[in-house]
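[1] Next input, structure requested:
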Amino acid sequence: MDVVGSLASILSCLFSQNSLQQSLERQCRHLRKPRKNLNKLKDLVEQLDARKSDVNTKLDQMWLGKGMNPREEVKLWIKSVDRVKIQVSSLTENNNGCSFNFVCSRIKFGEVVEEKISEVKELLDKGQFLDDSVAENLPKVGYTLPASPLMECATTLKSLTRILECLSRESVKRIGVYGMGGVGKTTIMTEINNRLLEGRDFDLVMWVSAPKGPSLAKLQKGIGEKLDLDLSMIDDDVTRAAKLFEALNRRRKYALILDDLWEPFSLETVGIPIPTVENGCKLVITTRLLSVCRGMETDEDVEVKALQDDEAWDLLRYKVGPVVSNSAEVEVIAKEVTRECGGLPLAIVTVGRALRNAADVSEWECALDELRASTANIERMEEAVFAHLRFSYAKLKDDTSRSCFLFCALYPESHQIDTNELMEYWMWEGLLGYVGRMAAIKRRGKMILNELKHACLLEGLTQNAVEFVRMHDLIRDMAITIMRTSPHCISKAGTRMTKHQWMEEWAEDVQRVSLMRNDLKYIPFNYNLMCPRLTSLLLQFNSFSENISHEFFENMQFLKVLDLSYTGIDFLPNSVSNLENLSALLLSNCWNLSTVPSLAKLNKLMVLDLSCSPRMKELPNGMQNLGNLRRLNLSKTGIEIFPFGLISKYTLLEDLLIGGCGSLWGSMTVKAISGGASIEEVISSNLSSLELDLWNTDVFDQYAKSDHWVQLDKFRITIGQPQVQFCEERSLAFSGRFVLRGNPVSLPPNTLELHLDDCADIKNLSMCLVNVTQLKSCKIRWCDDIVCIIESEEEENTLSMLERMELLVLGNLKMICRDVVRPGTLMSLKSITVEYCPKLKTLFSGQILLQLKNLEEISVRSCTGMEYVMQEEEGDFMGGNNFGIEFPKLKRMKLKFMPLLMSIYDGTIICPSLRSLEIASCEALKRLPLDPLTTPALEEIKATRTWWNSLEWDQPDFKNALQPFLIEIRLTSTSDR
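    This is a model prediction of the structure:
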């Protein structure tokens, strides 16, 4: 018997208790052959590792074949196997080469080995999974979608950042993402989808492509598919909605992305639980129509804009390949091709793929010609781009909206179209109907204009309080393509045309022709055009140094709009006299025009504009027959006689513009002189707008308080001698709607616009506004005596209706408002422009800051003494410098050429609508009062890189957050100050 056996016998004799005996037997067992047990453990671990490998193989097969995920039990088993393997490996390494000479060590090691053997056997038993029990179809959070290189563009990143910021705010439950077709909305939302999946903030992320038509069933089934819910066998909308509602509620917190939505719908009708702060759900829609966002009751809307030039170029190079950089000749043409794509990613990608690795210059030249000619025969251009854009056109409300849209393509490429002029063209052509006064008709036009902008077919912009729209180049190309067939229109506007080849394209079915803004010098006399369906002929801004033949208009009997403004014609052809359907005859700024034929047959004429044609000395014959005339503009012509009783015949006349008409009114008093019209006749007519000159202030004094003024929406009257010596008399001019020359007088209560030019004896604006309560626009220029606009709280007029204010070249202006202001002061102000006011140190200060809740635009320029844009006064109501002040509607701020400007505001400005900030040559300004979280709509910060890098920040991360919005500008000179 060995030593171990003897020891066990002795110990068993000494201890009689069973428990002690069993313990001793177990310990003695561990002392015998420890290496044998260790080898057994290693063998079992190898079996366990092999079983794990088999399970993983099954899991891979289930995922690849059926998209099934591991069950939680399997995940836990694999985790336990990995843990045991590590422990056994450690156990083996720590005892490698041990002689096991010490009894206690051998006993302890044997116990651990036995425990691990038991644990491995248990895992082997548990790991005998059946094939169908390894994995299961768990509800997916969502699907990762392929990304695009477009996401590297700064313009796209701005939109992406804005959407993510909206998603992070609890108060924002529904988000609208809109923009023209092909601009990249889907690409951005693809990235959003992937980021939401990575963040794991939602139980379910669903991407659903919305049906093209208003199909409730298709939309419900599309959402159901993302939930693995088969609704195909359910015919009832209500039942499908109930099933969807139940399934979505089970998944609780969802994010639903609806791509390319064309019609708004009710969430309840579809079966979508309404997103709330409590449930944390989010709805994001992409659409081309802002009206859809509004119909979906979105909390925030994000417009996706076209790429900047450098971004578009980078994208084209990526798609075309290195061939662009390898040839200088190709690169030059490729950049022109990129510009023709107008920053539209879909067009750039399509063109780039068609010209991939194209090294032949002729291929690029051909593509450029196609783009410029609006034919787009480039491979897949029609299918991928124009068809995409044409769907937006087809979805417009009706044929009237479509006709109004196509009319915009008659303007030159990239032209800024004055919206008032555009709506008047629509009006004269009859697209808006003829019923009602012109203001009511224009309101209908305004609705259509908004529809076109909301459909992203037109881009809206404002400059100097004038509204414009612009048509994207490719949208214009699409419109011109449509107009080649029906309605057949010819648009050669702004093409630098000098000859008459364009006439070869005319056909009998042509409806509109635009040759505006070219350099046409003449129209051949031998052309006898047959255009019985022609409604608009736009020839303005051409020299026409040779006259048009008298027969040219003979076969245009249906013509409604003829525009020859800004041309050099000497006379109007006699054939115009037979255009009996003509609605608008526009001859403004025809510098050589002296003769207009008889208008007696033009009894449908609604507007006659001869303004700024100084060689016109007499009214055309037949003026008494123009019973439908709505507007007569003879301003700044040489016409001196206006027959008595003529205005009375124009019962529909609304606008009479006869200011600066030679000596039209002569030294007229209240009564008519030499058979001419009287001021009584003018003021007694049913006008909406009036512009005239009077040389006798007594006439105005007699009628200034007359009830006749009340009916006028717009009026401009000049009183006093038009020729005055500056040293003898300074002019007090209320122009644009009202003009005075002489001493200040009380203006009519319904004065809407006021211009003060070069005025003496005016200390503040309220001197002229005692009775004026509806003033909306005010422009003050060269009035050196003005020190303050609103003097004190005693002033009766608070200018509460004023929307636009321009203060220009006021050498002594020191403040906008003095002392304490009355409630309501400037409460409607939307836009303020201040330039060349050297003594103005602060734009707004004190209590007036709380009144400016409607302010949308601030522009301050070359005010060399300005130190603060906004400033609290000592002991003011707003407290310390860290206090935030809110301007909820402020969209744009421009500050330029002010070397002493130290601060915009000492605290934080909360501007949720701010889109654009431009700062140039303001070297002393070292801080932006912006918090990225309070400026969610920000799109651009225009500034020099040097100034940007010199800024000091309230928070270190503010600069990083605002950096993507920086658009670097370069100041080449100060000549534009």
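
[2] all contacts plus neighbour counts: C-alpha atoms, from now on.
    Fine.

[3] Val710 against Asn750, yeah?
    Yes - using C-alpha atoms under 8 Å, Val710 is in contact with Asn750, at 6.4 Å.

[4] more crowded one of the two?
    Asn750 (18 against 13; other C-alpha atoms under 10 Å).

[5] biggest helix in this structure by residues?
    Longest helix of the chain, by residue count under DSSP state H: helix 34-66.

[6] Tell me which stretches of the stretch 601-750 of the chain form strands.
    Assigned by DSSP state E, counting those that start in this stretch, the stretch 601-750 of the chain shows strands spanning 607-609, 631-633, 655-657, 689-694, 714-719.

[7] The next helix or strand after the last one - contacts with which helices or strands?
    So that's strand 714-719. Where DSSP states H and E defines the elements, the next helix or strand beyond strand 714-719 is strand 753-757. In terms of contacts (3 or more C-alpha pairs under 8 Å, 6 or more residues apart in numbering; DSSP states H and E), strand 753-757 is packed against strand 777-781.

[8] packing partners for the strand it packs on?
    Short answer (3+ C-alpha pairs under 8 Å, 6+ apart): strand 777-781 packs on strand 753-757, strand 804-808.

[9] and the angle from that strand to strand 804-808?
    0 degrees (axes from the mean of the first three to the mean of the last three C-alpha atoms, to 10 degrees).

[10] let's see this one next to it:
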Amino acid sequence: MKDEVGIMGIHGMGGVGKTTLLKQLNNRFSDERHGFEFVIWVVVSKELEIDKIINEIAQKVRLGGEEWKQKEKRQKDDVLYNFLRKRRFVLFLDDLWEKVDLAEIGIPIPTTQNRCKVAFTTRSQEVCARMGVENPMEIKCLGENDAFGFFKKKVGQTTLQSDPEIPKLARVVAKKCRGLPLALDVVGETMSCKRTTQEWLHAIDVLTSYAREFSGMEDKILPLLKYSYDNLKGNHVKSCFLYCALFPEDFKISKEKLIGYWISEGIIDGSKGIERAENMGYEIIGSLVRASLLMEDVDWHAMDIVYMHDVVHEMALWIASYQQKDAFVVHPLFYGMPKIKNWSAVRRMSLMGNKAQSFFGSPECPQLTTLLLQQGKLAKFPSRFFKLMPSLLVLDLSENKKLSEAPDGISKVGSLKYLNLSYTPIRDLPKDLQEFEKLIHLDISETRQLLSISGISSLYNLKVLNLYRSGFSWDLDTVEELEALEHLEVLTASVSVLPRVEQFLSSQKLTSCTRSLDIWNSNQEPYEIALPVTMEKLRVFCIESCTISEIKMGRICTKSKTVTPLHNPTTPCFSSLSKVYILACNCLRELTLLMFAPSLKRLVVRYANQLEDVINKEKACEGEKSGIIPFPNLNCIVFDGLPKLKNIHWSPLPFPCLKRIDVFRCPNLRKLPLDSRSGMHGENAFTLRYTEKEWIDGVEWEDEATKTRFLLSTLQV
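    As a prediction, this is how the structure comes out:
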């Protein structure tokens, strides 16, 4: 962008490569900065949500937090505007469908004086004009030769050389894509394993016949994308793909949550174990990603997510409506209940972000199996609302901030298998829990006002239970009720106060199925805990605002119902543990336990004032003698606010998967356990981020080769 250009607009049809180009610009500026203090990326999408955009920008410039959340919109505008007008920034806005008033989202107008920049993508040239861009950049479809060159790369030389006729047929198929990069990418990957002329001739026939049936550019694209859908292996994979269309455009879907829907819907068989079914779900997601029908990423919580390109999303809805009209009802950010001619045909309905506080009327939906109502303003439901949905399997009411009690009548939906009430202010569990005879998945995480889970033991078939940061008080009766859940396979739990922590950790039943454990807010005298080595399912471990002084490994004594610490352990355990978060724990001095967690991928330690060692040499001696090399899978380390930290490990480690180390406010950490061979190798494969120049200048490197290598990979933030 030239200095005199403050706002740049990029327009073109869906799937032509606008977002790809904008991401490349974002990545380049993120890596090289070019004098910009902040490089900000925001996806806008069709439904313009000003508050969401403001909050996302604030988060990117580190203005987020509890104080920010309490501010009114006007205050947020002013704070953000006054913050950014003193700084040089570049803002990338992806997928605009209407004008975005920069002042309304707290963005100063870019000028030659402030040298700030804004770049955006849109399908509409009119939006460019309304945004004040006189000469927008149009991204056009590729020319025939360029398109064929791109297509050949996707197909691969092995396939192209498998028969002398295939290159000629490939050019015909590429022509059918009409130069659209998304179509070339999707169809090219589909054809990459087709190595007979018959398969290529069939592809040409299918693409030709579908293209003739529709007019207009959209009609020429969707059938091409549908060809990749038709080539998915198995109806269950196709059903999983179409299910993703229930979410709004650009919506980031947690892989784990999505798979939970699929299992409860019966698309994936969960009768042989949840973990086995989840593995199949991840395989299906992988196949959809490889087919370019889904895209995957990791969100800022380090959670694996997937999302759909908007053109693919439109295609999925088109297929669903083509198969049966009104079978899929998707109306995000709607107000109230949509008007549907044939409610009896509706099988899946998504009204996410609904702006109504209550629904009027109760549609009769005998075939409805999924109802997604999360992220809305719903406070209550008509008494008969759920009684007319006898086939309902999946019900998501999460993030309805006004829903203070579970709706009447949901216990009468005898078919229900999945219920999500997370992030709601409910005070009690639904009435008549014993009526939920088929419920296998219950999510009541972040229900801070929940008073009790008494009676939960009556959910006989429950397999997955999420209790993260739920407000009820743990006691021995709670532990006993949960232990009575005979079929429980996956538990996510948050526990506070020392006696409750010990009661939980001494339960063989509960610890053996715990996937995520959060110990928090136990402000009392310093105490030690021992994690049972039988916690083989534990994936995420977090302690926050605790006075825990040491974390050990232990074994459960079933007679005394206590956990006995192991002294001088020698073998790895916690084989599934991949993420550890230590936050505001001012009594911890070391984390030697982590040496025995071979699958650890992410380690975040913030504000632990007494922490001196990550791996203590004396306590790790037996493990070292047995040949354990710590952190073989670790890819990200974050250390922040650790004034006494001196040592991560006493000697250099290979860290074969390490991509990033963040060291912020750790003045006494003078030596890193690195040598010239440590970490990921390759261009931009590894980054060492820091805040204080004095710290990086004072680092004691293993040797000059190590210093040379890692100083080239540092980034001050």
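
[11] if we can go back for a sec, which part of structure 2 matches the longest helix of structure 1?
    Under TM-score structural alignment, the alignment places helix 34-66 of structure 1 onto no residue of structure 2.

[12] mind listing what Lys255 of structure 2 touches?
    By C-alpha atoms under 8 Å, 6 or more residues apart in numbering, the residues touching Lys255 of structure 2 are Tyr282, Ile285, Asp304, Ile305, Val306.

[13] Considering those residues, which is situated nearest to Ile548 of structure 2?
    For these, the minimum distance to Ile548 of structure 2 (C-alpha to C-alpha) is 29.7 Å, reached by Asp304.

[14] Count the neighbours of the aligned partner of that closest one in structure 1 for me.
    Matched by TM-score structural alignment, Asp304 of structure 2 corresponds to Glu467 in structure 1. Burial of Glu467 of structure 1 is recorded as 14 neighbouring residues (other C-alpha under 10 Å).

[15] element containing Glu467 of structure 1, please.
    strand 466-470.

[16] Contact partners for the match of Asp304 of structure 2?
    Asp418, Thr419, Asn420, Gly460, Leu461.

[17] roughly how far apart are it and Glu451 of structure 1?
    According to C-alpha to C-alpha, to the nearest Å, Glu467 of structure 1 stands 15 Å off from Glu451 of structure 1.

[18] Please say which position in structure 1 Leu467 of structure 2 maps to.
    Per TM-score structural alignment, Leu467 of structure 2 is aligned with Asn633.

[19] Isn't that match up against Cys612?
    No - checked against C-alpha under 8 Å, the pair Asn633 of structure 1 and Cys612 is beyond contact range at 9.3 Å.

[20] Start from the N-terminal end of the stretch 501-650 of structure 1 and give the helices.
    Along the stretch 501-650 of structure 1, the stretches classed as helices by DSSP state H, counting those that start in this stretch are 646-649.

[21] so stretch 422-437 of structure 1 aligns onto which residues of structure 2?
    With TM-score structural alignment applied, stretch 422-437 of structure 1 matches the range 258-273 in structure 2.

[22] residues of the matching stretch that come out buried?
    By neighbour count with 16 or more other C-alpha atoms under 10 Å, stretch 258-273 of structure 2 contains the buried residues Leu258, Ile259, Gly260, Tyr261, Trp262, Ile263, Ser264, Glu265, Ile267, Ile268, Asp269, Gly270.
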